[in-house]
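Colleague: Give me coordinates for this.
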Amino acid sequence: MPSESSGLIHHPDGCARCWWAGLDPVYVAYHDTEWGVPERDGRALYEKLILDGFQAGLSWITILRRREGFRRAFNGFDPEAIARFTDADVARLMGDTGIIRNRAKIVGTIAGARAFLAIEERGPGFSRFLWDFVEGRPIQGRAAERAGIATETEVSRRMSKALRAEGFAFCGPTIVHAFMQAVGLVNDHLVGCHRHAPCAALGGSL
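Modeller: Predicted coordinates for the structure are as follows:
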């Protein structure tokens, strides 16, 4: 069985992983291939921000297991398509068992799509809008133990405020920090995790 020490789980495959990945193969794969990898595609960043908003009050694995359902329901997270959604689309989505059926979050997704398009239209785009908060390069976390991982930071508070000013919803500082960790704006793999160094090596600037 894997053993846990200071937030690291040592798996039978010889790899040490962050505690939250646990044993679920879906979660382990997400930890090993996605979480903490710098994402610079604006549309992918929009998708992840929306999914993190849907996570509010829930576990991330709940969202992860429904990710394909969300992609289907929200037209592949195409902001231009979502921005045109009507009340009829909201009603349709409220009946879709493949997603989390929360009206406020669905309406917030539509508002976020319109905000995304407004940022894109005025330039230099949504990706740059986000990456400018970290000056184009991921913040490199140095925590060796679980207790050293923050739940929100000064940067996540500033980003949260800016996103809300643009019209995004469900983007409080804690949600935004989780988003930043997921998309590699900050590398918060524990230093003993086998993914810390590879993610750090991907941290080139815009």
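
Colleague: going forward, measure contacts and count neighbours with C-alpha atoms only.
Modeller: OK.

Colleague: Tell me which stretches of the protein form strands.
Modeller: For the chain, strands defined by DSSP state E occupy the ranges 3-5, 8-10, 16-18, 139-140, 186-187.

Colleague: what comes into contact with the third one?
Modeller: Meaning strand 16-18. The contact list for strand 16-18, computed with CA atoms under 8 Å, 6 or more residues apart in numbering, reads G7, L8, I9, H10, H11, H189, L190, G192, C193, H194, R195.

Colleague: Most neighbours among these, please name it.
Modeller: H189 (31 neighbours; other CA atoms under 10 Å).

Colleague: Relative to E34, how far out is that one?
Modeller: Counting by CA to CA, to the nearest Å, the separation of H189 from E34 is 12 Å.

Colleague: And A147, by the same measure?
Modeller: 23 Å.

Colleague: now the helices: where do they sit in this protein?
Modeller: For the chain, the helices defined by DSSP state H occupy 25-33, 42-55, 60-64, 67-73, 79-82, 87-94, 103-122, 126-131, 154-166, 173-182, 196-201.

Colleague: Any buried residues in the third one, and which?
Modeller: Pointing back at helix 60-64 there. Across helix 60-64, burial judged by 16 or more other CA atoms under 10 Å covers I63, L64.

Colleague: residues in contact with that helix?
Modeller: In contact with helix 60-64 (CA under 8 Å, 6+ apart) are residues Y27, L51, D52, F54, Q55, I100.

Colleague: Now, of the residues you listed, which are buried?
Modeller: Looking at the contacts of helix 60-64 with 16+ other CA under 10 Å, the buried ones turn out to be Y27, L51, D52, F54, Q55, I100.

Colleague: tell me which of these is nearest to N75?
Modeller: L51 (13.9 Å; CA to CA).

Colleague: For that closest one, which non-adjacent residue is spatially closest?
Modeller: Leaving out its chain neighbours, the residue that sits closest to L51 by CA to CA, 6 or more residues apart in numbering is I63, at 7.0 Å.

Colleague: who's in contact with the most centrally placed residue in the chain?
Modeller: Taking CA atoms, centre = their mean, the centroid of the chain lies closest to F179, which sits 3.3 Å from it. F179 sits next to K48, L49, D52 when contact means CA under 8 Å, 6+ apart.

Colleague: Sequence B follows; please return its structure for comparison with A:
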Amino acid sequence: MERCSWSQKNERMQEYHDNEWGRPNTDDSYLFELLTLEGAQSGLSWNTVLAKRNHYQEAFRQFDIQECASMTDEDLEHIRHHYGVIKHSAKLASVRNNAAKALTIQDEYGSLSSFFWRYVNFTPIIHERKEETEVPSSTELSAQISKELKKRQFKFVGPVTVYSFMQAIGMVDDHVQSCPYHSKNINA
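Modeller: Next up is the predicted model:
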């Protein structure tokens, strides 16, 4: 068995693939972190974002949603200048914006996790893909979730970003069948 080829670029990508990608997670802070990082990736490589992940965690207080929602313009400007994050001002401002919107979802649904996971009836979608070329960049479901998030005024949540997020938090298992980390191989 061989890992999904995208994970073999370097040790950081391999570790992320082996220990996180496609593994179901329902922790709100983790979900908010991955939604933020996937949005930050827009136009960049995932490897670039992963290389900056520790800086993001430190700058955004371990992705505590309440703390991120209460950040000031000065806080965001300080982060832009003093942390090893992607310097795109709109992407940084989206963290505060999306945190505020996430708090509203938590009030409405009880948790961010409940909001997202209800789209798959709280059960991961496990695909049986033979080749990585079969993995889409977005789906009807990611477009539906993206539309709902945009309606709620989230930023950097297009259908491709949302599908990557769904893969990241394990709502979707897109490991190829031959990968030892595919759900059916882990549970065998």
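
Colleague: Got a TM-score for the two of them?
Modeller: Scored against TM-score structural alignment, normalised by the length of structure 2, the superposed chains reach a TM-score of 0.95; 187 aligned residues with a CA RMSD of 1.4 Å.

Colleague: returning to what we had before: can you say which of the strands of structure 1 is nearest to D41 of structure 1?
Modeller: Among the strands of structure 1, the nearest to D41 of structure 1 by CA to CA is strand 186-187 (15.9 Å).

Colleague: For that closest one, which helices and strands make contact with it?
Modeller: Contacts defined by 3 or more CA pairs under 8 Å, 6 or more residues apart in numbering; DSSP states H and E place strand 186-187 of structure 1 against strand 139-140, helix 196-201.

Colleague: Can you pull out the residues in contact with the longest one?
Modeller: Right, helix 196-201 of structure 1. Outside helix 196-201 of structure 1, the residues that reach it (CA under 8 Å, 6+ apart) are G36, V37, P38, Q140, G184, N187, D188, H189, L190, V191.

Colleague: Next: stretch 31-44 of structure 2.
Modeller: For stretch 31-44 of structure 2, the external contacting residues (CA under 8 Å, 6+ apart) are 25, 48-49, 53, 57, 62-63, 65, 86, 91, 95, 99, 112-113, 155-157, 161-162, 164-165, 168-169.

Colleague: and the residues you listed, which are buried?
Modeller: 25, 49, 53, 62-63, 65, 86, 91, 95, 99, 112-113, 155-157, 161-162, 164-165, 168-169.

Colleague: M180 of structure 1 maps to what in structure 2?
Modeller: Aligned by TM-score structural alignment, M180 of structure 1 pairs with M166 of structure 2.

Colleague: how much space between the residue nearest to its match when sequence neighbours are not counted and W117 of structure 2?
Modeller: Distance criterion CA to CA, 6+ apart; nearest residue to M166 of structure 2, sequence neighbours excluded, is V172 at 5.7 Å. From V172 of structure 2 over to W117 of structure 2 the distance is 10 Å, taken as CA to CA.

Colleague: which one in structure 1 is aligned with Q57 of structure 2?
Modeller: So, by TM-score structural alignment, Q57 of structure 2 is matched to R71.

Colleague: oh sorry, the question was meant for L103 of structure 2
Modeller: Using TM-score structural alignment, the equivalent of L103 of structure 2 in structure 1 is L117.

Colleague: In contact with its match: list those residues for me.
Modeller: By CA under 8 Å, 6+ apart, the contact list for L117 of structure 1 reads P79, E80.

Colleague: ditto for L163 of structure 1
Modeller: L163 of structure 1 makes contact with A169, C171 under the criterion CA under 8 Å, 6+ apart.

Colleague: one step back: any chance of the contacts of helix 60-64 of structure 1 in CSV, with distance to R84 of structure 1 too?
Modeller: Shown next, in CSV, are the contacts of helix 60-64 of structure 1 (distance: CA to CA, whole Å):
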residue, distance to R84 of structure 1
Y27, 33
L51, 19
D52, 22
F54, 20
Q55, 24
I100, 20
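
Colleague: if we can go back for a sec, between A147 and E34 of structure 1, point out the one with more neighbours.
Modeller: Neighbour totals were compared for A147 of structure 1 and E34, and E34 leads with 15 against 9 (other CA under 10 Å).

Colleague: And that one, how far from A182 of structure 1?
Modeller: 7 Å.

Colleague: tell me the contacts of the closest residue to E120 of structure 1 other than its chain neighbours?
Modeller: Of all residues not flanking E120 of structure 1 in the chain, F126 sits nearest, at 5.8 Å (CA to CA, 6+ apart). By CA under 8 Å, 6+ apart, F126 of structure 1 lies in contact with G42, F116, I119, E120.

Colleague: Mind telling me what F126 of structure 1 corresponds to in structure 2?
Modeller: Match for F126 of structure 1 (TM-score structural alignment): L112.

Colleague: Could you tell me how many residues sit around E58 of structure 2?
Modeller: Neighbours of E58 of structure 2 under the rule other CA under 10 Å: 13.

Colleague: What separation do you get for it and K52 of structure 2?
Modeller: E58 of structure 2 is 10 Å from K52 of structure 2, by CA to CA.
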